[in-house]
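Visitor: Pasted the sequence and its predicted model underneath.
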Amino acid sequence: MFDTVLVANRGEIAVRVIRTLRALGIRSVAVYSDADADARHVREADTAVRIGPPPAAESYLSVERLLDAAARTGAQAVHPGYGFLAENAGFARACADAGLAFIGPSADAISLMGDKIRAKETVKAAGVPVVPGSSGSGLSDGQLADAAREIGMPVLLKPSAGGGGKGMRLVRDEALLGDEIAAARREARASFGDDTLLVERWVDRPRHIEIQVLADAHGHVIHLGERECSLQRRHQKIIEEAPSVLLDEPTRASMGEAAVQAARSCGYRGAGTVEFIVPGNDPSSYYFMEMNTRLQVEHPVTEMVTGIDLVEWQLRVAAGEQLPYTQDDITLTGHAVEARICAEDPSRGFLPSGGTVVSLREPQGDGVRTDSGLSEGTEVGSLYDPMLSKVIAYGPDRATALRRLRAALADTVTLGVPTNAGFLRRLLAHPAVVAGELDTGLVEREVDGLVVSEVPAEVYEAAAAVRESALTPSGSGWTDPFSQPNGWRLGGTPAPLAFDLRVPGHEPVRQGTSGTHTVTADRVTVHVDGLTHTFHRAGDWLGRDGDAWHVRDFDPVADSLTGAAHSGADSLTAPMPGTVTVVKVAVGDEVAAGQSLLVVEAMKMEHVISAPHAGTVAELDVTPGTTVAMDQILAVVAPHEEMTA
């Protein structure tokens, strides 16, 4: 076994890997960019090495700097985590050339399965059914469009070089193929450095089921059952569970054997995942989609139902050990469900969020596990993936696991950074989810009923109570009535206090307190319409049942200067903190209503900024590469009537 392992990643996965390294008595080496100097994974490792400035291309994606860090710390092996260089054949090959064990499959296997086009051809030759789609690599935009028309709408555009939903585009309207291909190429290039695309038939109401495989260097390959990953947004998994309620034992065995054959077809070694698309009305008709040649985000649910530490066996396999299991040794006991906590704001269309974590509580114990890279004081920026943590619940049956996870999400507090925790809790209570009637489009169909779009009245009541408490003198003894903030009047009833408050993305509200309330250092309880509401609090932040609101004092002058309160229909503002990547217009250009003008990117997500109406670009305050804050004014489009007045 290795003495020292470098973890070439950040955030919750780095913390997760370090945990197993510590359990095995292996020295861990963390790496960090300047943005992560005080990150949790840096503090928890045995040693840490700075590898560059915040941009990933100059730090976490720099093979040279990672290898230098390994050499300086005496590491014998590198664990790539997931994301970044985890599925980069060049990195695996560079590790081998440097005498380092790469804790994952061989560079050849990564290269083969990382190219989705070659992967499909390879597993098809091994007898694994594949999704109908385009053939050949390096297709031009025109060839992709032709293949899409031949397959028939709807189709799915997919990057050949990567996964995780990045760059994937569902196209139902043939007229939009050109724009969608261009956008998919941009996202693929930004995420994977390769804009090669393929196109596949879209299966309506499909289920996404994946099989975990484990293979050693001695020819032994087994599978550890399946995970249901059908609950997705924008092709990104948000809830995963094991096992799937869809599969019976014969189908599970058949899919498992297909996954084993797929792994054998590329000479796989280590932990990997074979992903299938499955028609919900006919589970036996499953199709291979891709193979992820790395540890998956959702690996904890498999660990919980099998009792096998996948990171430990990644390490042991990389060190040359044989698997001690046969397929007959693998049993699935109980049920586990995982929820991904992401820095995004459901009330603002799930746009990426950011900020400083000012209060944090993460559930553990009693069948609940949290894998997290967070700590109080963590700065969440727009440079990296939005996933912050994962909450996983286990139970003897699915109903118990779901109930425990809902309770754990309600108990999750991440104040300072808007997250999707409350949204996920409501999703897990949806009747279709409870019944196990899932498909990859369910979340998008039901999203409006799961998002709290308006700020509840009790939130403003609680915020007003906090402010009133701060203004009210405490202690006993005489109080000068003229020092009271409530407008004391001789012989009269004190004037009620009212505060001008605003939650970003919502109109300002004037709010006073209408009943009794209790305010402590980290809690506030108010009574509204006969109901009692208790919130976690930290500064201007309030949280309850996984939801959080930043309720700040409204200052019309300051807000107008920043653009936060700008109500002019002509102004285009940044919907999220990020970077402007594309500017398609210049001052003076005539534009049509709905025309795409700019693209803002944050956390690997693109957001297109379109003209609110026909007119002329009167102002343009950004260029490609400009870093922008949320609600910052980017451009102004003056209507034609204003320009001619």
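Guide: Nice, I can see it. Numbers count the residues shown, from 1 in each chain.

Visitor: From here on, just use CA atoms for contacts and neighbour counts.
Guide: Noted.

Visitor: Give me the most central residue, the protein.
Guide: Central residue check for the chain by Cα atoms, centre = their mean: the C-alpha nearest the mean position is that of M387, 3.6 Å away.

Visitor: any idea how far that residue is from T293?
Guide: Taking Cα to Cα, to the nearest Å as the measure, M387 falls 20 Å from T293.

Visitor: for stretch 210-230, which positions count as buried?
Guide: Of the residues in stretch 210-230, those buried by neighbour count under the rule 16 or more other Cα atoms under 10 Å are 210-217, 220-230.

Visitor: Likewise for stretch 28-41?
Guide: If you call a residue buried by 16+ other Cα under 10 Å, then stretch 28-41 has these buried ones: S28, V29, A30, V31, Y32, S33, A35, D36, A37, A39, R40, H41.

Visitor: want to throw these into CSV with distance to V617 and secondary structure?
Guide: Output for the buried residues of stretch 28-41, formatted as CSV (distance: Cα to Cα, whole Å; DSSP: H, G, I helix; E, B strand; the rest coil):
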residue, distance to V617, secondary structure
S28, 54, strand
V29, 51, strand
A30, 48, strand
V31, 45, strand
Y32, 42, strand
S33, 38, strand
A35, 36, helix
D36, 39, helix
A37, 41, coil
A39, 42, coil
R40, 45, helix
H41, 46, helix
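
Visitor: Now those residues in CSV, please, with extra columns for distance to P159.
Guide: Shown next, in CSV, are the buried residues of stretch 28-41 (distance: Cα to Cα, whole Å):
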residue, distance to P159
S28, 33
V29, 32
A30, 30
V31, 28
Y32, 28
S33, 27
A35, 28
D36, 29
A37, 32
A39, 31
R40, 32
H41, 30
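
Visitor: Which pair in those residues has the greatest spatial separation?
Guide: Taking every pair in those and measuring Cα to Cα, the maximum separation is 20.2 Å, between S28 and A35.

Visitor: What number of residues are in the vicinity of the nearest residue to the residue nearest to the centre of the chain once chain neighbours are set aside?
Guide: The shortest distance from M387 to any non-neighbouring residue, by Cα to Cα, 6 or more residues apart in numbering, is to C342 (4.1 Å). The number of residues packed near C342 is 21, by other Cα atoms under 10 Å.

Visitor: can you list contacts of the longest strand anywhere in the chain?
Guide: Among the elements of the chain assigned as strand by DSSP state E, the one spanning the most residues is strand 221-233. Counting contacts by Cα atoms under 8 Å, 6 or more residues apart in numbering, the residues outside strand 221-233 that touch it are 206-215, 237-244, 252, 256-257, 259-260, 263-264, 301-302, 306, 326-327, 330-332, 438-444.

Visitor: here comes the other one, which I'd like you to weigh against the first:
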Amino acid sequence: MAAFDIVLIANRGEIARRIIRTVRAQGLRSVAVYSDADADAPHVGEADSAVRIGPAPAAESYLDVDAVIRAARESGAQAIHPGYGFLSESVDLAQACAAARIVFIGPSVEALQIMGDKVTAREQVAARGVPVVPGFDAGGLSDDQIAVRATQVGYPLLVKPSAGGGGKGMEIVLDEAHLDAALASARRVAKAAFSDDALLLERLIARPRHIEVQVFGDKHGAVVAIGDRECTLQRRHQKVIEEAPSAGLPDGVRERLFEAAVRAAESVEYVGAGTVEFLVDADAPDEFFFIEMNTRLQVEHPVTEAVTGLDLVALQLSVAAGEALPAVPPVTGHAVEARIYAESPEGGFLPSTGRVLRFDAPAGVRVDAAIETGSEVTGFYDPMIAKIIAHGPDRSAALEQLDEALSRTVILGVETNVGFLRRLVTNERVMAGDLDTGLIDTLLPFAAASPSPRMVASARRVLLHETEAATTRLVQETSSRRAGGVWAALTDAGAAEVAFLTDGGQILDAETDAEASLPAAVDADGAVWVSEQGRVARLRPLDRRARMKHRLAARQPESAATAPEARAPMPGNVVAVHVEDGATVSQGEPLVSIEAMKMEHPVLAPHDGTVHLLVAVGDQARRGQPVATVIPHAESADSEGAS
């Protein structure tokens, strides 16, 4: 591998750490890049050297081609590995690498250009006999013309950006009445995410399975298929669970998928790691249709590594250095990967941010993590913070091993989907392999069980320990008898009567005789996070006065009126304002949209009335921050009359 000996990783998080491991194992030096938000991130400290490339927003750092090239020159790197996401499929980066005589660890510029546009890619592979979903390119068409073509193809339809991937900007349209809104939303997201609002419309397969084939090409003209993966378990087009090989494909279909994937890759003389994605109809699994080709390493590549024994990053490095592909090894056993996201399943999967108070990774399985204890999870980047990969002799064993590993995963300080993942991998349909991309929706809404007595007791133990430690520090610092009396007063007044309030408004009393040995930690606001068997609760301590106040409020009849404030459900950027200030709105009408961690969420009017906007496009909103007020019509009339 003499073509380069210093590799810059133009990415962050778990994929940067994963690439660094292989780069080091290959005897090469690694260079990390980081934004201001990631200055203390784990990947920065693990690389041989690191270069700052800009402020926190991705557009000003990880997506800045010029900054990445400058970092490579500054560090002496002769090759750039883009990981996935960000610039991994960027034609501009590949061209800039060629101009700077830096090896781009990825395919050719031509392959990126063709496969990076869904319309062009569709035409390219169709010409090689690869089946595609019925649909059309909406480029250059008016909305009226799109409506005509949509009717010809037939509803339901899937609207998706021609550029980009990862499900961002995709909209399902059930009938013509919802087409205009879907087009507007898809264009807005596509323009913001990919600087390109061109759209493609395809017929929606009612019960699709998402199957992909890992392909590899070398500079000597060889292209091979290295196994398939099942990526059907998705939510909002984002993969949640992936496995290799696919579950229960009929005889002969897998071989046909491999042949179609190789033909697609050969059509662009593909070099490096790529993934050809297909839809398989769950009700007619003999049929499959090309979706797109991802011209990069995939998030789910570890399951292929587990069943083949290959290191796909090492293979990328060797191919980029001009070496020939080795023989494809046979598949052994079954592997399943779970993506851990910083999000709240109970709160509609809204993103969660904050400091990781404690992270305990399970032993006995592969864990690729972006975080460690003390890491800061911000709203600037993707919410995926870790992946857990289990490998067993068969599918049932792999799922069981994954569930057991999730039960031993501890993440405190930010909300995660670990508890939901456990429910998913133990679902009867999942275990039976009866999969389609709508399966997760059948498990929603997700409601976590109330914290157990052990969780509350553990929270009490940690809270009292922290209080005692803080009081001790105060005594040591001030030598004050009064300070010492604080702890004595707390214990004498009834530490045994400590109560907690859940985020859902439930008051829980701690039982003094319950076992209290669960992982727990106190955050900066004084709330206690506690974990048991993969589920986590955030418990806010209540003193006697606060406990009485909450209980009295609970006994009062609920007011029929709703609060006038429309609040941000998550921290993020205001990307759209849907109404004018002073407009009359109806309950449930979208007022503004907020985007964070690749999720766009509308804030709705709490009731009928007159809206007064408190934010504008481009503003940053905090979680719970009022973004608008809606004054009921009666109050508006009274105000006008009084004036």
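Guide: Yes, it's here. Keep in mind that what you see is a predicted model, and the values were worked out from it rather than measured.

Visitor: Report the TM-score for the pair.
Guide: The TM-score (TM-score structural alignment, normalised by the length of structure 2) is 0.90; 608 aligned residues with a Cα RMSD of 2.5 Å.

Visitor: Please check the contacts of strand 221-233 of structure 1 and keep the buried ones.
Guide: Using 16+ other Cα under 10 Å as the threshold, 206-215, 237-244, 252, 256-257, 259-260, 263-264, 301-302, 306, 330, 332, 438-443 are the buried ones among those.

Visitor: For the helix or strand H550 of structure 2 falls within, buried residues please.
Guide: Secondary structure here is read from DSSP states H and E; on that basis H550 of structure 2 sits in helix 544-555. When neighbours are counted by 16+ other Cα under 10 Å, the buried residues of helix 544-555 of structure 2 are found to be R547.

Visitor: What's the average distance for the next helix or strand after that helix when superposed on structure 1?
Guide: Following helix 544-555 of structure 2 in sequence order, the next helix or strand is strand 565-567 (DSSP H and E). By mean Cα distance after the TM-score superposition for structure 1, the fitted strand 565-567 of structure 2 averages 1.0 Å away from its aligned residues in structure 1.

Visitor: What residues in structure 1 pair up with strand 565-567 of structure 2?
Guide: Taking TM-score structural alignment as the measure, structure 1 aligns residues 571-573 with strand 565-567 of structure 2.

Visitor: what comes into contact with the matching stretch?
Guide: By Cα under 8 Å, 6+ apart, the list of residues contacting stretch 571-573 of structure 1 from outside reads G563, I609, A611, P612, M630, D631, Q632, I633, L634, A635, V636, V637.

Visitor: Trace L198 of structure 1 over to structure 2, please.
Guide: Using TM-score structural alignment, the partner of L198 of structure 1 in structure 2 is L200.

Visitor: distance of that match from V159 of structure 2?
Guide: Between L200 of structure 2 and V159 of structure 2 the distance, using Cα to Cα, works out to 6 Å.

Visitor: Next, work out how far apart the residue of structure 2 most remote from its centre and V577 of structure 2 are.
Guide: When distances are taken from the C-alpha mean of structure 2, R481 lies farthest, 51.2 Å away, according to Cα atoms, centre = their mean. Noted for R481 of structure 2: a distance of 57 Å to V577 of structure 2, by Cα to Cα.

Visitor: now swap in V276 of structure 2 and tell me
Guide: The spacing between V276 of structure 2 and V577 of structure 2, counted by Cα to Cα, is 37 Å.

Visitor: Between the two, tell me which one has more neighbours.
Guide: V276 (25 against 18).

Visitor: Which residue range of structure 1 does stretch 623-636 of structure 2 align onto?
Guide: Mapping stretch 623-636 of structure 2 onto structure 1 (TM-score structural alignment) gives residues 630-643.

Visitor: Between the two ends of that stretch, how far is it?
Guide: 28 Å.

Visitor: same thing with stretch 579-599 of structure 2?
Guide: 21 Å.

Visitor: can you tell me which residues contact the match of L198 of structure 1?
Guide: Here L200 of structure 2 is in contact with K118, V119, G135, F136, D137, A138, G139, V159, K160, P161, S162 (Cα under 8 Å, 6+ apart).

Visitor: Pull out the buried positions in the helix or strand encompassing it.
Guide: Remark: L200 of structure 2 resides in strand 199-203, with elements defined by DSSP H and E. Going by neighbour count (16+ other Cα under 10 Å), the buried part of strand 199-203 of structure 2 is L199, L200, L201, E202, R203.

Visitor: Would you mind giving those residues as a markdown table with distance to E595 of structure 2 added?
Guide: Supplementary listing: these in a markdown table, determined by distance: Cα to Cα, whole Å:
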| residue | distance to E595 of structure 2 |
| --- | --- |
| L199 | 20 |
| L200 | 23 |
| L201 | 24 |
| E202 | 26 |
| R203 | 28 |
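
Visitor: for those, which one is nearest L464 of structure 2?
Guide: L199 (57.1 Å).

Visitor: need the contact list for the nearest residue in space to that closest one that is not next to it in sequence.
Guide: Ranked by Cα to Cα, 6+ apart and with sequence neighbours excluded, the top spatial neighbour of L199 of structure 2 is P161, at 4.5 Å. Taking Cα under 8 Å, 6+ apart as the contact definition, P161 of structure 2 lies against K118, K168, G169, M170, A186, R187, A190, D196, D197, A198, L199, L200.

Visitor: Aligned against structure 1, show me the partner of P161 of structure 2.
Guide: Under the alignment (TM-score structural alignment), P161 of structure 2 pairs with P159 of structure 1.

Visitor: Same question for N11 of structure 2.
Guide: Aligned counterpart of N11 of structure 2 in structure 1: N9 (TM-score structural alignment).

Visitor: how close does its match sit to A39 of structure 1?
Guide: Using Cα to Cα, N9 of structure 1 is found at 12 Å from A39 of structure 1.
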